[in-house]
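Enquirer: my questions concern the predicted model and sequence given below.
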Amino acid sequence: MQVPIRHLTGHLAWTVHGHVWAIWRVHPVSYLHSSPQAKSELHSATTTLLKQLSGEPMLLSLCASSGAADIVEAMIDGVDLDTHPEWAEVAEACLDWLCELDLTERTHWLLMPLPAEKPTLELKAIAAAAAASLSRLLGFTPPVPHEHEVQGYQAKADRVESQMTGGPAVRPATPAEVLWMLGHSVHRGVAGPLLADAEQADPAVGASRVRGGRLRGPALTGLGQVRIVEGGLPDGNNEQSGRSSPLRRRWLQVESPDGVSYQAFLALAEMPSVFAFPGSEWLAAVDALPVPVDWCSRLRIVSNTAAEAASRRKARELSAQVDEYDGETAGVPQALVDAAADLDDERGRLQASRTEVEVQSSTVLCVWGEDPQEVEQRAEVVRTSIAAAEYQVVRPTGGQRQLFEAMLPGSPLPHLLKEFTQYQLAADYAMAMPWASTALGDANGALLGMNLDGGTARPVLLDLAGAPRQDASASIGAVGELGAGKSVLLKAIIISLIDRGGRVIAVDRTAMGEWGRFAAAAAPDRHQLIRADGGGDDLCLDPLRVFAPEIGARYAKSYLTLQLGVPAMSPEGLAIAQAVDRTAAADRPHMSRVIDELKLIAAEYAGDRADQISETADLLRAVEADELGRMVFGDGPPLNLGSDFAVFQTAGLSLPKAEIFDSAYHMARQPLETLIGRAVLYLVAAVAREVAFSDPGQFTAVALDECHWLTSSTEGQDLALELVRDGRKHGAGALLGSHDPADFGSDVIRGLLANRFLLRHRDASLAAHGLEFLGLDPADRGLLDLVTTDLSPVSDQARKGEAIMLDTRRRIGRLSVTVPPVPRITESIFTTPGHPATPPQE
């Protein structure tokens, strides 16, 4: 095989055919689940970029293989595995599982041959390339580009790139990436070079440099040590393929030092006569096929003036053909009528916008397999899938090698492919959405799940701890109905944070203590369980013993005034402050001693003042005697703020209803257990706030599943707002889960949640609320059907854990949540009320 490139420098490629190509990597935009406005904006941006191109550019989309080791490397990046062996255990288990999958990622590239400054110089370059080829055949050293030529083409490429505004972002490709593209072409179906290695390679690898005024570099001919056979069979076995005739073997056998594979190429032969947008995104839809597919679109950009002139000539030809049917009783054929109407429409659009251009495209798709049977099956999947949308693709017999070469960077357009040219305006071609993406998640972090929008296996990573370092919020919100998988999602995120060195505080509202059981099983020896409902003799929330004296005194004063419903600046509030200060200054401060100090202070006064302070002490004695109050005034060991996983169980904690907070009359008449519950909740919030904001170097998450009961209180909503609003500065975030986004609290809280998840909701109204939470159209029938019927269908237990995700880059996609195959996690994460833990389904 002849390698079409002879020199690489930066993102410029000198070809054996005499042309110089500039190569860019395109960063596509999330599209599939975007709002109608976002789709329209991407279509406009794509159209704008196409109009800015010239000559004969090449759009190349390659399905790159991802190594399981690279995914795990991204999982452990920044984590000290010696200090956190639990994460090493998770990474090793995930590696074993990922190695069984065919992992891929889609990449997009834009290649453009750069014109010479003058036609004579272009002819000279072609002649020089021919001379170089001849020199190699004769054993002579071929001529090499001069330094001023390199500088001139680099300046030209820079000008072209500066004009690519308003569309998807592009960046210059590196020589290593270009070499990967060549290597990928011959290694489809066998183990070959990984794009991740090329991305991390030294920019100088494979590049030529200017030395002595000339461009000199490594020879690239070694990349062409490949044997390509049209219709080749394994070991010459005609029976194995079932296609003994060479005319029926429409594939290439590609043999390289790394193995033998089979590639089949399909050319787009026919398109629908009418396009609708949205609905014509056929190139974007290729990414959703259940087999990996590479595609290449060879374009020829025709200027507005030239395209309009050509349309006039065609119109005259059609008019002459119509005249031939004068007197014909059957009339003019409908095909001529339709062609004339299409031409009129094209001319009208060309005249209406002088920036409009004609795009002549020839598109090739490639599939591959380990043997002829597999490649045949995959080619048929592509053909039938595309045919369903009224696009016809064919596999030219005897032309497979030409199509293979058409997809190589820097190769000329083969004559065969010109026969499949499609004629469209830029706005029409852009409807195919060549630069749409289904990518989701972060570059590093924990393995959250698998992307469901791409037809092949693509992991989704989540790095909440890294979000603050990128000036992004680390808070998330998860919405879904009962049993949809919110708790499993939050638990999977939480245990990954803990195993990677973070801290988590969770509030467990379940009667069965679901989160406490999960903490004990998934993080043994690293958790604390606090019965905030007073249901046991566990840890104590005495602020004077939990916090440092100064901080503890502050929280104690606020807790006591809130518990009694007295203003901080009232006589009772001042007495409480005085008693707390005295107690905090003692050798062994204790909340029960605050009551003793109040009695001593009362003795220092006489009359009504003494009675008020004494009554305040008596009220606190009543709280102390209550079962709920003992967790604040009792003698149990104080909470350790340094634990990795603290779970507050609040199932028996009663709170006033939301509407009660606005009425002082009704608040004063609440039951004692409700008033104590509200005050205890304040202490829970105080602990969460203090731990979350104490050490910005260690990420802390506060998990509030079924948070509606918490955010209905002033204290709970203040905690959520403070975590979401200020968490980024302190390396902290809130993990909120509920059935309705409205339960998260104010619009500010909802708006600042960076990562958002929507799980199954069979109720159409709640599903619409969830879609609106993601920024999607709540009235979109297709999206509503997706959420109500096609996310984790109840009838299909194998599809548990499906969700729609909005990530920090505002990309939207579907994923299936993956639970790490580690027994301590799988045996506890699926606990449901009244049932024992069950392992995940294979």
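Expert: Received it, and whenever you're ready, just let me know what you need.

Enquirer: CA only for contacts and neighbour counts going forward, please
Expert: OK.

Enquirer: centre-most residue in this protein?
Expert: Closest to where the C-alpha atoms of the chain average out (Cα atoms, centre = their mean) is Leu440, at 1.4 Å.

Enquirer: use this one as the comparison:
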Amino acid sequence: MKLRQPTAARRHHLQWTHHGGVFATYFVEAIDYGLRQPEDKAGVADAHESLILNCPDNTLLLSLQAPLDLVDVMNRSLDRVDLHRTPDYIKETLAGYKRIAEIAPLTRIYTITFPLGKSALRGEPSARDVAEQLAAAEELLTVIDPESNFRLQPVPEGLLPFIWNHNLMRGSALEHAPHNPANASPSTTAPTPYFLPGILDEGARTEKSFRRSFDPMLKAMIRLDEGEVINSYQAMLTPMSFPPAMGFPGHSEFLSVLDGIPDVSVDWAMRVRRRDRESAMQLNEKVLGKLGVQLGERDTDVGFHTQELRRKVDTLAAYNDSLATNENAEEVEFTTVLAVGAPTQADLTRSIGTLKAKFRRLGIRVDTPRGAQRKLWMMLNPGAPADSVYTDYQHVTATPDWAGFVPFTTARLLDDTGPIIGVNLLSGLFEPLHFNFLNKVLSDISPAIAIAGELGSGKSYFTKTLISIIADLLGQFLVIDRSQQGEYIPLLQSIPGSVLITLDDPRFTLDPLRLFNDPHKARRITLDTILPLLNIPVVSAPGTLLAETLQPEHRAAHHLRSLADVRDYLARQAERSTGRDADDQHALVRAMDAVEAPVLFDRALPPMPLTATATVVRTHTLALPTVDELTLTHAYANLPWRKRLGHTLYELVGLLARDQFLKPGRFGALVVDEAYHFTATTVGKQIVEEFVRDGRKHAAGIILSSQDPKADYASTAHNLIPNRFAFRQRHTTLATNSLEWLGVDIERDAYLIKQLRENTSPPVGRGETVAPNRRGECFIADGRGRIGRGKIFGPAREDRARAVSTTPEQVTI
């Protein structure tokens, strides 16, 4: 049967229909949901209840699943990027575009359509008609969403043809999702879309025998401009029954089932009507009375029909009680249509079976009503006239229970623009994850990042991916590398102008007197780091002597430019002095000679360069103290020299990074892999706190990596790190610690512990290797308090991907 689309005329976001109605359609900005805390989800439900309480009757809620516009994705990746100075980042973005194109991410478009009234339109609407209806729509909008919870934005005129054409080609052809005008600039050269003519064949009778010509399905046929005919096989499902109790949150969000089903494209529409509380309760009393009469007539019978009547009585009584106890509640009548599309009838049959099974697990029975498919299909087109079939399949509930459906939600993560680091797994649509951590300072957000996960889970791979982005975008970073194999060296070799520092075979000095230009800062850092190294108390006589020697005026007068100069000066003074002064000077000289650290006392070594894009400091040969040795006084007093030296050099690198990056100018990041060596020290905690609290002011970031975030990220500063990533952790306690650190409610969502342990980049087989398509999976908490699941990519360029890989090559024995 040939179709007639409902739109007679359209102006702006207004629609005049052939049956005399006028409608206004708006984009709906879905509210962040994901794995957030129950109180946050309750706020989302409250926003939905406010919306439904203010909507006029026959409001249409619509959600379409469409392919994401990849050109828009690439433009978002290049936001605020100087294209003339970042050729490596441009290459990475182009390579990443090809990778995303293979994934074919989707998105959900949410709209809401309000009836404005009747208008007998003859020809085109006049300017006066348009002005009057625009004023009516604006007045209605201030009532419907007064607090802008959903940030309703008028749709462009071209959206209605897009929806119509999408419905005709559902599941069989690709189109790009239209832009929300609030987030995109309209094109002045793009052609105006129009309504394509189409045919709906209910039951696909044109290709079946008469015996099967009443199958509950549709075949949509549409001819494109170039003459190609597209066939789309579709089915309209609707809920037939809901379980008696659908707890919120966790069970009532039945529409969230529609995303994340492989190779199944599903749209949904919901038409809602309201009835005030008093009228609803009066009607319920009448229905209860009729049910009571039926039960009275069957009071002596025992059968399944009697049991069904009692269940209806109990359900209606419970519903009436909810209205009676909540004076703000009203009744909602809603009809829901789930539209499934596929390129072939076999694919459609498989998709329907998958959907029914998904809803069956929730206790919801959905079906494809025979003979009503065409009418239900029309409901997904804004402005379609009301039909009795919508009443046939409607359900009734109270507004607080309807709000528990939370239809307008999203599982977005991270940022709207910036480099693409992976895809969103929680939403099921594989939208790209943009992470604009370099530009977070422009939004007054800390660019600090913390990562957790077991060995081999992907922490270092992700860290190296982030710092390669920093290098490509003209920032700089300093990495403390503890690995024996020097896992950051290949990446270093791929970045021009990089610096490698090995502390046991140094080419540069870490002498604080030579690295820090401010003499007061150099004195303070030297006393804080070198005195503990020499095992000399600050308040002792030798400690006081060194403090006096390092006074800026004294250093300038005696030309003390390095620790080696200080050592030689004290030796000369000891030869000339007598008594207690000589003893103190000899004590300091002997302690310095005992350290045997050329990286501190060799004046021939040049200072470490501070302008290099990439600096890697290898500390694998350093003997570092344990947490107990650092925190227990008696253990710290007996630390061997090598551990004292390792501890001092570790702190000096952090202090140098602080001085290098915590100042206005070029973005810089301190990267600490296996962070417990760093965060266990007093100086390390102080440096982390300064990067977290003040990095935003100075365009500086910090990237920390740990196996146990509860133990290693325990300070106040760590709690302020907004961007958190938890990779696989198979140890139960550590998995629990990781999820709690992200902000997950473990008691309510205990099942996520198993997800992190067993279904996050799971190793399989004898070699316990992770399949390539499962690598990089993790849980994410972002700066907006959202929690979700994602899959992290490495660099898209092959050369850079090889440079960041940490998987060792297979060794043949």
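Expert: Yep, it's here. All figures in this text were calculated on a predicted structure; none of them were measured in a lab.

Enquirer: overlay them and tell me the TM-score.
Expert: Remark: TM-score between the superposed chains equals 0.89 [TM-score structural alignment, normalised by the length of structure 2]; 793 aligned residues with a Cα RMSD of 3.4 Å.

Enquirer: please pull up the equivalent of the residue nearest to the centre of structure 1 in structure 2.
Expert: Aligning on TM-score structural alignment places Leu440 of structure 1 opposite Leu413 in structure 2.

Enquirer: my read: its match touches Gly783, true?
Expert: No: with contact defined as Cα atoms under 8 Å, Leu413 of structure 2 does not count as touching Gly783 (9.1 Å).

Enquirer: show me where the stretch 651-800 of structure 2 has its strands.
Expert: 668-672, 700-706, 723-726, 763-764, 769-770, 777-781, 787-792 (DSSP state E, counting those that start in this stretch).

Enquirer: compare these and give me the one nearest Ala45 of structure 2.
Expert: strand 787-792 (17.7 Å; Cα to Cα).

Enquirer: that closest one aligns to what range in structure 1?
Expert: Mapped onto structure 1 using TM-score structural alignment, strand 787-792 of structure 2 covers residues 812-817.

Enquirer: give me the contacts around the matching stretch.
Expert: By Cα atoms under 8 Å, 6 or more residues apart in numbering, the residues outside stretch 812-817 of structure 1 that reach it are 30-34, 438-440, 448-453, 460, 489, 799-806.

Enquirer: and Pro656 of structure 1, how many neighbours?
Expert: 19 (other Cα atoms under 10 Å).

Enquirer: that one matches what in structure 2?
Expert: Using TM-score structural alignment, Pro656 of structure 1 lines up with Pro625 in structure 2.

Enquirer: surely its match and Lys643 touch.
Expert: Yes: the pair Pro625 of structure 2 / Lys643 is scored as a contact, 5.5 Å apart, by Cα under 8 Å.

Enquirer: surely Gly497 of structure 2 is in a helix?
Expert: No: judged by DSSP: H, G, I helix; E, B strand; the rest coil, Gly497 of structure 2 forms no part of a helix; its state is coil.

Enquirer: and the nearest residue in space to it that is not next to it in sequence, what does it touch?
Expert: Excluding its sequence neighbours, the residue lying closest to Gly497 of structure 2 (Cα to Cα, 6 or more residues apart in numbering) is Ala612, at 6.0 Å. Applying Cα under 8 Å, 6+ apart to Ala612 of structure 2 gives the contacts Gln476, Gly497, Ser498, Val499.

Enquirer: what's the counterpart of Ala612 of structure 2 in structure 1?
Expert: Match for Ala612 of structure 2 (TM-score structural alignment): Ser643.

Enquirer: surely that match forms part of a helix?
Expert: No: under three-state DSSP, Ser643 of structure 1 falls outside any helix and is assigned coil.

Enquirer: what about the strands in the stretch 301-450 of structure 1?
Expert: For the stretch 301-450 of structure 1, applying DSSP E, counting those that start in this stretch gives strands covering 358-369, 392-394, 422-425, 436-437, 446-451.
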